[in-house]
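> Sequence and predicted model, in that order:
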Amino acid sequence: MSTTREFKPINIAILTISDTRTETDDTSGHLLVEKLTAAGHQLADKAIVKDDIYHIRAIVSRWIADTNVHAIISTGGTGVTGRDGTPEAIKPLLDKELDGFGEIFRMISYEEIKTSTIQSRAIAGVANGTYIFCVPGSSGACRTAWDKLIQDQLDYRHRPCNLVELMPRLLEK
């Protein structure tokens, strides 16, 4: 009996949160699209939205209501300036938070950017059976989040466990 699992591609939406980026210069969003497609997943949708909690919630709410979107990765708006509102926009939508995501992201980032990592309010959770990951807007932070956390957790083959294998049970009551 083989213990090797087959890869299960999922549909992932990418949301860039920025007051200044456009599709032309959205390096972080493009990086995430490249990473997810190279891993074998499908791009469900991609959007750029101003850093406004209601505009962010509108797009994310539409995606979490869409049964064809399995995960959302947002980039940007996780800092501490007055315009950074991604955690405030997303947290009310979450059914459950994945506290370890932000903790591990900051731990890994510490190795790369030292104490500057305290400025990151990266979060993750699940809403209506859809995983949501909110990471900082820099390409380096997106690369770190994907390569060292998200990629393995969205790969059904990853052992000892991963988030994909839990998908059928996310909506249990």
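On my side now, so go ahead.
> only C-alpha atoms for contact and neighbour calcs from this point on.
Fine.
> The longest helix belonging to the chain: how far from the chain's middle?
Longest helix in the chain by number of residues (criterion: DSSP state H): helix 99-113. Relative to the chain's own centre, helix 99-113 is displaced by 14 Å; criterion: C-alpha atoms, centre = their mean, to the nearest Å.
> what sits up against the helix or strand following that helix?
Later in the chain than helix 99-113, the nearest helix or strand by DSSP states H and E is strand 123-127. With contacts defined as C-alpha atoms under 8 Å, 6 or more residues apart in numbering, strand 123-127 is touched by 64, 87, 93-99, 101-102, 131-135.
> And here is the other one:
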Amino acid sequence: MIPIHHEDKKYSLRYRIVTVSTSRTMENDRSGTIMEELLENKASRGLVKDDEVMILSDLFINYGSTDVFIYIGGTGISRLDQTSMAIRKIADREVRGFGELFREKSGGVFPYISDASLFIYKKKIIFTVPGSEDAQKIAFEIINGMVNHLYHEINKE
């Protein structure tokens, strides 16, 4: 676990997992299921197509009931992959260190062509991670290690 600075407080954060895909359904979305299990089934779930309007609509619709959004998929380099680009357009801040750490921990070459990232939007924490099943455990370990500190920092004012 990544150490936090001065606070040991654990927040009861509300998570939303949003799978972004043109081919998956809720029934065959193995990556979303893995992330949901890692979050101990304490997250709401959604699935949207690789479409900027749909990606952002889910965020706006669930804004009031969610503290942490985890978008799974749509972070690659195909013309259909729009997740990080869509979030980047509205984000107040992008924290590139999450993507860097994700790529480092993933190993190999392919993670380096992923646009995994961390964004802050109006005091909401938004992660974008690749859609592969293997990526979910790595992403979760990083997210779990930093999310309480992130939440504290963006809400301490």
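Cool, the structure landed. Keep in mind that what you see is a predicted model, and the values were worked out from it rather than measured.
> Okay, and which of the contacts of strand 123-127 of the first structure map to helices?
64, 87, 99, 101-102.
> what's Ile14 of the first structure in contact with, if anything?
29, 32-33, 43, 45-47, 72-75.
> What's the match for it in the second structure?
Using TM-score structural alignment, the equivalent of Ile14 of the first structure in the second structure is Ile17.
> Next, that match: secondary structure please.
Counting by DSSP: H, G, I helix; E, B strand; the rest coil, the backbone at Ile17 of the second structure sits in strand.
> now it: how far from Leu38 of the second structure?
Look at Ile17 of the second structure and Leu38 of the second structure: by C-alpha to C-alpha, to the nearest Å, they are 11 Å apart.
> Then Ile87 of the second structure?
Distance check for Ile87 of the second structure against Leu38 of the second structure: by C-alpha to C-alpha, it reads 24 Å.
> which of these two has more neighbours?
Per other C-alpha atoms under 10 Å, whichever of Ile87 of the second structure and Leu38 has more neighbours is Ile87, with 24 against 16.
> That one belongs to a strand?
No: according to three-state DSSP, Ile87 of the second structure belongs to no strand; its state is helix.
> What does it correspond to in the first structure?
So, by TM-score structural alignment, Ile87 of the second structure is matched to Ile90.
> Ile72 of the second structure now?
Taking TM-score structural alignment, the alignment pairs Ile72 of the second structure with Thr75 from the first structure.
> Go ahead and confirm that match touches Arg21.
No: Thr75 of the first structure is beyond contact range of Arg21, at 11.3 Å (criterion: C-alpha atoms under 8 Å).
> Tell me how far the aligned partner of Val109 of the second structure in the first structure lies from Arg106 of the first structure.
In the first structure, Val109 of the second structure lines up with Thr115, judged by TM-score structural alignment. For Thr115 of the first structure, the distance to Arg106 of the first structure equals 9 Å [C-alpha to C-alpha].
> Kindly report the same for Thr4 of the first structure.
31 Å.
> Comparing the two, which residue is more hemmed in?
Ranked by neighbour count (other C-alpha under 10 Å), Thr4 of the first structure and Arg106 place Arg106 first, with 24 against 8.
> nearest residue to that one other than its sequence neighbours?
Thr117 (5.7 Å; C-alpha to C-alpha, 6 or more residues apart in numbering).
> The one you found contacts Ser109, correct?
Yes: judged on C-alpha under 8 Å, Thr117 of the first structure makes contact with Ser109 at a distance of 5.9 Å.
> Name the SS class of Asn68 of the first structure, please.
Assignment for Asn68 of the first structure (three-state DSSP): coil.
> Also the one 10 residues further on?
The three-state assignment at Thr78 of the first structure reads coil, by three-state DSSP.
> contacting residues around it?
Thr78 of the first structure neighbours (C-alpha under 8 Å, 6+ apart): 84-87, 120-122, 134-137.
> Run a quick neighbour tally on the nearest residue to it once chain neighbours are set aside.
Among residues not flanking Thr78 of the first structure along the chain, Arg121 sits closest, at 5.0 Å (C-alpha to C-alpha, 6+ apart). Burial measure for Arg121 of the first structure: 21 neighbouring residues, criterion other C-alpha under 10 Å.
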